[in-house]
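1. what follows is a predicted structure for the sequence shown.
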Amino acid sequence: MLILLPPSEGKAAARKGDPLVLEDLAFPELTKARRTVLTALKAASGHDDAHALLGVGASLAEDVRRNLVLEAAAAAPAHDVYSGVLYDALGYATMTAVQKRRAREQCVVVSGLWGAIGFGDRIPAYRLSMAVDLPGTGRLASFWKQHLAAPLTGRAGTDLIVDCRSSTYTPAWAPPPQQTAAVSVFQLRNGRRTVVSHFAKHTRGELARHLLTRRGTAPTSAEALLRATQERWPAELTPATARKPAQLAILID
């Protein structure tokens, strides 16, 4: 099983530790592309219009300044750097040693800066969304689409891919439809389904935790994923088509 996660907007900066070593990140074939984005991000973050270029408000000035020194900043495992609703619900810190190992083996984060990284890869805190049109690379989703297919398809092999990414990150890689289930979350209000971003993030994080911590074998098909999901939530599955992955819909009150 391969669980695809989005990064969090907020990051917890490491207070101490060695700096980033690009070559040590998972998918080393992405090193050249990562360096290209790093260079472009540093240039944009030092520009007079940095906040506009990166699509962030003035309140994030410290995050933008941090982008200028990423290669010298302290780095920490991705599961400690990424914070926010999804990662709080996933709760890596409270897992057992076996569950943590499983998370590091089975979770991949798709990122606007790194392309894709392993859950245990050491990175500095940064600010860059996949939605940014970055001078020097263009739209990051389009940039990474040129680079991610081979390494992520190779990493997935024949495993089931559980796609918990948000819509900002899905354009960067389209997994093979027949072995992929995209996770959506709907809130039921007066019998009607609505999409609520906060609850969707939280529930995707809870689903990832459930899959990593439950007893038994990991699901190997969309149908098995549905059964595992129904251990916790009401859920429905729309089968995959030739071009579209299966759609797992989790229903919450």
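-> Nice, thanks for sending it over. Numbers count the residues shown, from 1 in each chain.

2. only C-alpha atoms for contact and neighbour calcs from this point on.
-> Fine.

3. now for Leu113: which residues touch it?
-> Applying CA atoms under 8 Å, 6 or more residues apart in numbering to Leu113 gives the contacts Arg34, Val37, Leu38, Leu128, Ser129, Met130.

4. and the furthest pair within the residues you listed?
-> Arg34 and Ser129 (14.1 Å; CA to CA).

5. secondary structure element for the closest residue to Trp114 other than its chain neighbours?
-> Closest residue to Trp114 in three dimensions, ignoring its sequence neighbours and counting by CA to CA, 6 or more residues apart in numbering: Arg34, at 5.5 Å. Arg34 is part of helix 31-45, with elements assigned from DSSP states H and E.

6. let's bring in a second one:
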Amino acid sequence: MRILLPPSETKRDGGADAPLALDALSFPTLSGSREQTIAALGALSTDGDAMMRALKLGPRQVPEVERNRRLAVAPTMAAIDRYTGVLFDALDAPSLDAAARRFAGRTVVVHSALLGLVGALDPIPAYRLSHDSKLPGLRLKSHWRSPIAEVLDSESGLIVDLRSEGYAELGPAPVRPGSVYVRVVSLDGAGRKRALNHFNKQAKGRFTRAVLEGRPELESIDDLLGWADSAGFSMHLGEDRGEALPREIELVA
């Protein structure tokens, strides 16, 4: 099983591990694409004003420029600890016990705009780059789409895609039984469904933490739905999105 998470714009500073080493990351077939993205971001880093515009940063976010300039020498920490924000605050990875963290290392993957897919325990530095950022000579969607799709297509088990649509477009999950896209919804008093934003991320974080604490061995969509019900989550099949998109599952928050 693989659980795909989106990254977060916000990240913890510091780290106790050595600087970024691409050969220490999961999915080594992405190394060439990672090198190109890092090089393009490095080229942009020579002009602070240009980087501010390209990354859509405001005056209070000037330190993000220095983060990107220091990528090669900055300390690293596990990806699941690096990211902060609503989803990762709800997940609260630093408080997981050792067994849950080992399970995360085997199952959880974070989709980084800079590094592509990274394992939960992969050591990464703090950086700033989003799926819609503009880099000189490199379009992130066309750059990452095929390499990431190939990696995900090679995964034989259950894929639970909790990414935002922007990141899902940056590297689509395969369309096959056992590959599902999770959409968080709420129900109003009349039973009408609506999409969520803040609580969407919170629900995904809570769900992922529950999986890591429970450590179920899930091999199919039926397994996923059955476990979710036993764990207190309201999760069911959504509308069929057609042959071109993975099956959708709705998680009711």
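-> Good, I have the coordinates. Remember, it's a predicted structure, so these values are computed and weren't measured experimentally.

7. thinking again about what came up before, counterpart of the residue nearest to Trp114 of the first structure over in the second structure?
-> Under the alignment (TM-score structural alignment), Arg34 of the first structure maps onto Arg34 of the second structure.

8. ok, how many other residues are close to that match?
-> One way to gauge burial is a neighbour count; for Arg34 of the second structure, by other CA atoms under 10 Å, it gives 20.

9. how about the contacts made by it?
-> Leu22, Leu114, Leu115, Gly116.

10. distance of it from Trp227 of the second structure?
-> Counting by CA to CA, to the nearest Å, the gap from Arg34 of the second structure to Trp227 of the second structure is 36 Å.

11. re the thing from before, from the contacts of Leu113 of the first structure, list just the buried residues.
-> Arg34, Val37, Leu38, Leu128, Ser129, Met130 (16 or more other CA atoms under 10 Å).

12. helix, strand, or coil at the closest residue to the second one other than its chain neighbours?
-> This means Val37 of the first structure. In space, Val37 of the first structure comes closest to Leu113 once its chain neighbours are excluded; the distance is 6.2 Å by CA to CA, 6+ apart. Secondary structure, DSSP: H, G, I helix; E, B strand; the rest coil: Leu113 of the first structure is coil.

13. measure Leu113 of the first structure to Val81 of the first structure for me?
-> 14 Å.

14. where exactly do the helices run in the second structure?
-> All helices of the second structure, identified by DSSP state H, fall at 31-44, 48-54, 63-69, 79-82, 86-91, 98-107, 140-153, 165-170, 198-214, 221-230.

15. now distance to Glu239 of the second structure too, for the ones you listed, in JSON lines please.
-> What follows is these, written out as JSON lines (distance: least, CA to CA, whole Å):
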{"stretch": "helix 31-44", "distance to Glu239 of the second structure": "34"}
{"stretch": "helix 48-54", "distance to Glu239 of the second structure": "37"}
{"stretch": "helix 63-69", "distance to Glu239 of the second structure": "40"}
{"stretch": "helix 79-82", "distance to Glu239 of the second structure": "31"}
{"stretch": "helix 86-91", "distance to Glu239 of the second structure": "25"}
{"stretch": "helix 98-107", "distance to Glu239 of the second structure": "26"}
{"stretch": "helix 140-153", "distance to Glu239 of the second structure": "23"}
{"stretch": "helix 165-170", "distance to Glu239 of the second structure": "16"}
{"stretch": "helix 198-214", "distance to Glu239 of the second structure": "18"}
{"stretch": "helix 221-230", "distance to Glu239 of the second structure": "14"}
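
16. just say which of the ones you listed is most tucked in.
-> Scoring the helices of the second structure by mean neighbour count under mean count of other CA atoms under 10 Å gives helix 79-82 as the most buried, with a mean of 24.

17. what helices or strands is it leaning on?
-> Contacting helix 79-82 of the second structure under the criterion 3 or more CA pairs under 8 Å, 6 or more residues apart in numbering; DSSP states H and E are the following elements: strand 123-124.

18. the strand it packs on vs the first structure - mean distance after superposition?
-> With mean CA distance after the TM-score superposition for the first structure, strand 123-124 of the second structure departs from the first structure by a mean of 0.7 Å once superposed.

19. equivalent range in the first structure for that strand?
-> In the comparison with the first structure, strand 123-124 of the second structure aligns to the range 122-123 (TM-score structural alignment).

20. tell me the contacts of Met95 of the first structure?
-> For Met95 of the first structure, the contact set (CA under 8 Å, 6+ apart) comprises Thr213.

21. that one and Glu223 of the first structure, how far apart?
-> The span separating Met95 of the first structure from Glu223 of the first structure equals 26 Å under the rule CA to CA.

22. so what's the residue count around the residue lying closest to Leu237 of the first structure once chain neighbours are set aside?
-> Residue nearest to Leu237 of the first structure in three dimensions, not counting chain neighbours: Leu248, with 4.7 Å by CA to CA, 6+ apart. When neighbours are counted by other CA under 10 Å, Leu248 of the first structure registers 24.

23. report the contact partners of Leu248 of the first structure.
-> Residues near Leu248 of the first structure by CA under 8 Å, 6+ apart: Ala181, Ala182, Val183, Ser184, Leu226, Ala235, Glu236, Leu237, Thr238.

24. quick one, what contacts the fourth one?
-> Residues in contact with Ser184 of the first structure, defined by CA under 8 Å, 6+ apart, are Cys164, Ala200, Gln247, Leu248, Ala249, Ile250.
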